[in-house]
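>>> have a look at this prediction, sequence included:
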Amino acid sequence: MKRLRIRLNGTVQGVGFRPFVYRIAKELGLKGYVLNDSFGVEIEAEGKKELLDTFLKRLNEEKPPLARIYSQEIEFLEPLGYTDFEIRESKEEGKKEVLILPDIATCEDCLRELFDPKDRRYLYPFINCTNCGPRFTIIEKLPYDRPNTTMKVFDMCPNCRREYEDPLNRRFHAQPNACPVCGPWVSLYDREGNLIAEREEAIELLLEAIMEGKIVAVKGVGGFHLICDARKEESVRTLRERKRRQEKPFAVMFRDLKQVEEHAEPTELEKGLLISPERPIVLVKKRRELAPSVAPGLSRVGAFLPYSPLHHIILRRLGFPVVATSGNLSDEPIVKDNDEALEKLSQFADIILLHNREIRRRCDDSVVKVIGGIPTPIRRSRGYAPLPVRLPFKLPKKVLAVGGMLKNTFALGMGDRAILSQHIGDVENLTTLEAFEEAVFDLMELYEFEPEVIVCDLHPRYETTRWAEEFSQEKGIPLLKVQHHYAHVLSCMAENSIEGKVLGIAWDGTGYGEDGTLWGGEFLLCDYRSYERAFYFKPFRLIGGEKVVKEPRRVALSILFELFGEEGINIVLERLGEFSEREIINLYRSWERGINSPYSSSVGRLFDGVASLLGIRQVLSYEGQAAMMIEDLYDSGIKDSFPYEIEGSQINWAPIFLSLLEEENPKVAASKFINTLVRIALDVARRVGEERVCLSGGVMQNDPLVSKIRELLEENGFKVYTHQRVPPNDGGISLGQVVCSSEK
């Protein structure tokens, strides 16, 4: 039994929404309530998990004709024991806040008009109404009126003006309102920047190019996509070669849910996410193989549905799925401007489709994965940002939290909310640092926000930390540095509205510890004031420092040298075959002397070591690849685990790897390794004795790991909390930084 809390914002009041919710809840035998509040509609429903998944899907599929959901916040909580389902009186308390809404997928009414030959907006790629269309990516300042958006350059024709001014019309005060007579249009260019065609002809030629197997660049809502036929291996492989993206999976856009089911096996919950107003990329199990290079070596594919009229036109006309990946150079932000696209994307795409509606701010597609039965954001961006995350208390000061370096988001904290930015990406070079700074100043200007405290990561070499230090000094604003894994746990606490102490299990690849070593296998006893490092995995040297992030084989070397000392050289020669004998001897000497071999307690690196020793992966082409491949190997039918030891406050992993070296079957070994981590989580939780346990960090994107930890801990009386609104990876730590500032 679970309790599902849903908060809906949009056209959900005065349209028969509460009776609709009541009817579905009764049909499914759920208990709880529905009410209107100053935010929109609040629903709580209790019942079996599979019934709640169906309830969530039906809310989006069967909603009243006039109802439109702009945003959907969901949480799975412990049941309270409701005895019936009821419509409660509205709650009027709480001021009505001005929300800058995310970009909203095209509504069903606009879709009907889009494909109706008799409609004046037939096949118009910028059709929208009050209930759908761009918001966050076109607003320049508040209030959200047309003169304050990038649509201000388009004067409405008499027909559009009539709609816009008619309170009974669906397009009443629809700020992006337009039609073929008065609105934006598309233009097609070749790689040399020459205009080929405009409007309908441009789309026709684009479709022909995709069908011929060519790669095209298409300007969307928050930036450009690179698109090609997802069925044609040659096209996908060519895109990989041009983009220098060896194996990192591509997202695939499908025409509709039926087409997704032809190629994949989405669960009921995943179907609900696919058709939700946010239209995120959802990781689903593959069924029929697309081109092998779409997601090489993985059992899942990132699937999503069209969310703009232009996408709908393209997918409807093609009739087959397409790769739709972010249009950007390697390690750079997504391209959003026309001139920038003609300059940078011409090396990838054969032709480029532009439009003349300016994108005010970059906004990548969001990514969601169901982890442990809970929808969990992996990348929170289009469709979700910049909706606020409600905090369990009010902040005493306005906070700018700059986040981490990888998968960066930053956050503005004010009152009882934190506004997280869209996904910025990995801030590792000047270009991404400039994009980060641009986004920070943009959001602060949009909200007229002046920070009173700045929060950053403890790591001295993070570009975001250096930026925060300079900005703090320049503005004379106090600066607070927060340990990486403490921020992870705090983010989980904040989004789950937890106060008081918790045991936080924060496992990831790397984070700077207060002792100067690299943490990543942490059990932290903490509240919003402070934390105690209660238990952690025994540190071991990582040969080559930062090189190990992309080379699991170096982690394997480190582990074998820790286990066997100099004798490990012979074992390496027998098992890996990745280095010459001279290289191994030199690397051993570096390890022995501690040269460029920092200590680490990282569980993420242990996953890499397992992948290397089992022959699964020696060198990575993208972050997390080894862990994802181990996750795919997991067999729930294997119940055994490896031995381990807890010595004082350290978990000794040596017995795990000594046993793993004896296991010949990679599937068995990978399953037993994950099972062992689950047992360790329970063992430590019992020793600490704190009832509430928060799971965070990049490792907690592993579905079988999180599912089994939750299952085992809850069987033993613990309450387990995971991420549902912000990513468990570094994309969520800006939220933890915000709430850490509250007690400092």
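Structure received.
>>> CA only for contacts and neighbour counts going forward, please
OK.
>>> A helix includes residue 249, no?
No: assignment of residue 249 by DSSP: H, G, I helix; E, B strand; the rest coil gives coil, placing it outside any helix.
>>> comparison target, given below:
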Amino acid sequence: MTSERRTRHIEVFGRVQGVGFRPYVHRTATALGLDGWVCNVDGHVRLTVSGHPDRLRELVARLREQPPPLAAVRRIDVTDAPGDRPPGRGFTVVASQADAVSSPAPREIPPDAAICGACLAELFDPADRRYRYPFINCTDCGPRATVIEDLPYDRERTTMRRFPLCPDCAAEYADPADRRFHAEPLACPVCGPRLAWGRLTGEDALQAAVRAVDGGGIVAVKGLGGYQLVCDATDASAVAVLRERKRRPAKPFAVMVADLPLARRLAHTGRAAEAVLASPQRPVVLLRARRRGGPLAPLVRPGTVRVGLFLPTTGLHHLLLRALDRPLVVTSGNLADEPIATDDDAARRALGAVADGFLTHDRPIRARYDDSVVQVGRGAVLLLRRARGYAPEPLASPVPAAEPLVGAGAQLKHTFALAEGDRVHLGAHTGDLADAATLDAFETSYADLTRLTGLAPRTVAHDPHPGYLSTQWARAGRFERCIAVQHHHAHVAAVAAEHAVTGPFVGVAYDGLGLGDDGTLWGGEILVADLAGYRRVGRFARAPLPGGEAAVRHPWRMALGYLHGLEPLGAPRPGPGLTRPFTDRLDARAAGVVRAMVERGVNCPPASSAGRLFDAAASLLGLGDTVSYEGQAAVALQSVAGGLRAGALPWRLARADGLWVYDPAPTLTALLEGLADGVPVPRLAAAFHTAVAEVTAALVERAVADGGPRTVCLGGGCFQNLRLLGEVSRLLRARGMRVLTGRAVPVNDGGISYGQAAVAAALLAREE
């Protein structure tokens, strides 16, 4: 075997830093009897290895097929090194190197991972030296993206460089047989970060926070990617106070529970939901709450049958839950519409009037990452907010970007996307770009991710709406080229790109509002498209938005817009006899002003929006005349409908401007007739959903009959509604359609930037 000794250079690309890859290589190469070394280089891993050719091939196969749990190998390059002197005996991990030439693949930043089972066992083992240490971690878990300052990934390029290793930790770090071998966030009570509560530190600080929550208080806790506000989820008074102070009157709070058995007692879970609850990503999972609601305070989830549950992410969360022995509200540490706080001083300024105390620590948060949110439909995990645990892991792009580019995103649920080659780094959820603070958070995240990935975009893809702060940022002169991507094309392109669809497809884009290419507001659109372009073939009827943005905040205005200003398409509108019970419960003066605005066309931009139609229906049914967050009325409509089966309300399609158009006048008339006849609201809400699903299937069927493809991409925030998504999918599949929707990419505006990047890449490829 010695006479057949060969030397190979091996380069491994992908998510291979910060995931225990070098220790894994060391163990594997040693077990195979190979000699050599491994190191981090720029954003990838480099090996020089000597041994028998069969063993070398086995090493490469294991690296490709059996990587560590948190790793993702994208590519392995192997070259012969016949002129190199074979390394000495044994295998070592050597110091990281700076690459002399630019990396042939984008650098990947590993997401944070929740505490693993081994660390959790040590956390509660009185004999372990890390017993009750909140910052326990190893190569398989702990902070990553939130502490990395630069690549290659080594301790001196993370926020952990402020904490020199004690002799015991240094020994673990250097021991190839130890689980913490080259674990960069390694720490212990002697040398690592420490908790603080005022002047109290360590265990005393933790107990002070426990007493505050136990006494009905609200505590600001410094988490992995930002501050979180914590209170007792079973204490109605504490939850009410948190709502008032946080200025969040109705949007549901996420609830952290200690384990899966408690999650099962609070909500209907199932195998797929439990798998994602217990995954290293630890997202908030939206689940149907048990009918009796359990011990949770009603104000945790007003107006919805679902509850957002998640399991503890860090050792600190486990310690809090173990001490308090009850579910906890754990929500973003911010005021409404502001970015989550990360800096200690800024957190005290922003949350000083909200929290009764601060449980903080001395490890800086390098990058802002809120909690991710998912739901489960038909056994599939559907991301609604892509953040901690998922971002900034890259996604594939079916059309490689010929040059680095950025998708600037939209206004609501903002994200941005960096693309180069066949990879797209979808940045973490920023929030709604409502003001300078959220814009600053976006710019900071963009600067960090471009530096870490090494990408320097020259082209930006953006929404055409001139009022979006993301559009203004894109057009501010920092890029050589700007590409406007229509909002709804970006929605359906995001779905197509995620599923590697490059050819034509029918896109169904249902959301609140987006600027159309005809200058009107769109939101209920049927497109025949590919990644590079589209044509509009169907839509919802237009209705005025009385007062513009005010109609979004006040669905009763939207209802009056439909009742008095709906685009005339041949069907009669509901008469005064049907509308009077609705209008009589409104403020007479305000309703009169709105009706006059509609009749005169004053400040009433027309919109063909599915989302606004859902708002109007919810208001007509008495489910929400005023909302405090986007989509609240539609959530109430879905919740009331529940799983009730009901035949569709009447609906009608018409032709206008060469398009098939859904005329909702018969649907709304039947809705009001049902109310007058005493039909239960849940049945009417269910029948409304069925009508919209049947309308969608009919519009798609006409697009296909006119020559459109049979692949259908469902995008836009309305398809967060699992009932609508399920009914539309079932009807289309029954007609022989291939139906796709977003999974790893949110169907809401959080996926717009990915769609923009895919469209821009396709346009650049077409030019070439």
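Cool, the structure landed. Just so we're clear, the structure is a prediction, and the values are computed from it rather than from any experiment.
>>> show me what contacts residue 441 of structure 1?
Shown in contact with residue 441 of structure 1 (Cα atoms under 8 Å, 6 or more residues apart in numbering): no residues.
>>> tell me where the stretch 601-750 of structure 2 has strands.
606-609, 652-656, 659-663, 711-715, 738-741 (DSSP state E, counting those that start in this stretch).
>>> packing partners for the last one?
Identification of packing neighbours for strand 738-741 of structure 2 by 3 or more Cα pairs under 8 Å, 6 or more residues apart in numbering; DSSP states H and E yields helix 487-498, strand 711-715, helix 722-734.
>>> one more time with 7 Å
strand 711-715 (3 or more Cα pairs under 7 Å, 6 or more residues apart in numbering; DSSP states H and E).
>>> give me the stretch of structure 1 that the strand it packs on matches.
Across structure 1, the stretch matching strand 711-715 of structure 2 (TM-score structural alignment) is residues 692-696.
>>> neighbouring contacts of that stretch?
Contacting residues not belonging to stretch 692-696 of structure 1 are listed as 488-489, 492-493, 502-507, 718-722, 728 [Cα atoms under 7 Å, 6 or more residues apart in numbering].
>>> one step back: for residue 19 of structure 2, which of the strands of the stretch 601-750 of structure 2 is the nearest?
Smallest distance to residue 19 of structure 2 across these (Cα to Cα): 30.1 Å, for strand 738-741.
>>> same for the helix ranked longest in structure 2, what does it pack against?
Longest helix of structure 2, by residue count under DSSP state H: helix 681-705. Helix 681-705 of structure 2 is packed against helix 632-641, helix 722-734, with contacts defined by 3+ Cα pairs under 7 Å, 6+ apart.
>>> out of the ones you listed, which is the most enclosed?
Most buried of these, by mean neighbour count (mean count of other Cα atoms under 10 Å): helix 632-641, with a mean of 24.
>>> residue in structure 1 paired with residue 758 of structure 2?
Per TM-score structural alignment, residue 758 of structure 2 is aligned with residue 739.
>>> name the element that match belongs to?
helix 733-740 (DSSP states H and E).
>>> that helix vs structure 2, average offset?
In the superposition with structure 2, the average deviation recorded for helix 733-740 of structure 1 is 0.5 Å (mean Cα distance after the TM-score superposition for structure 1).
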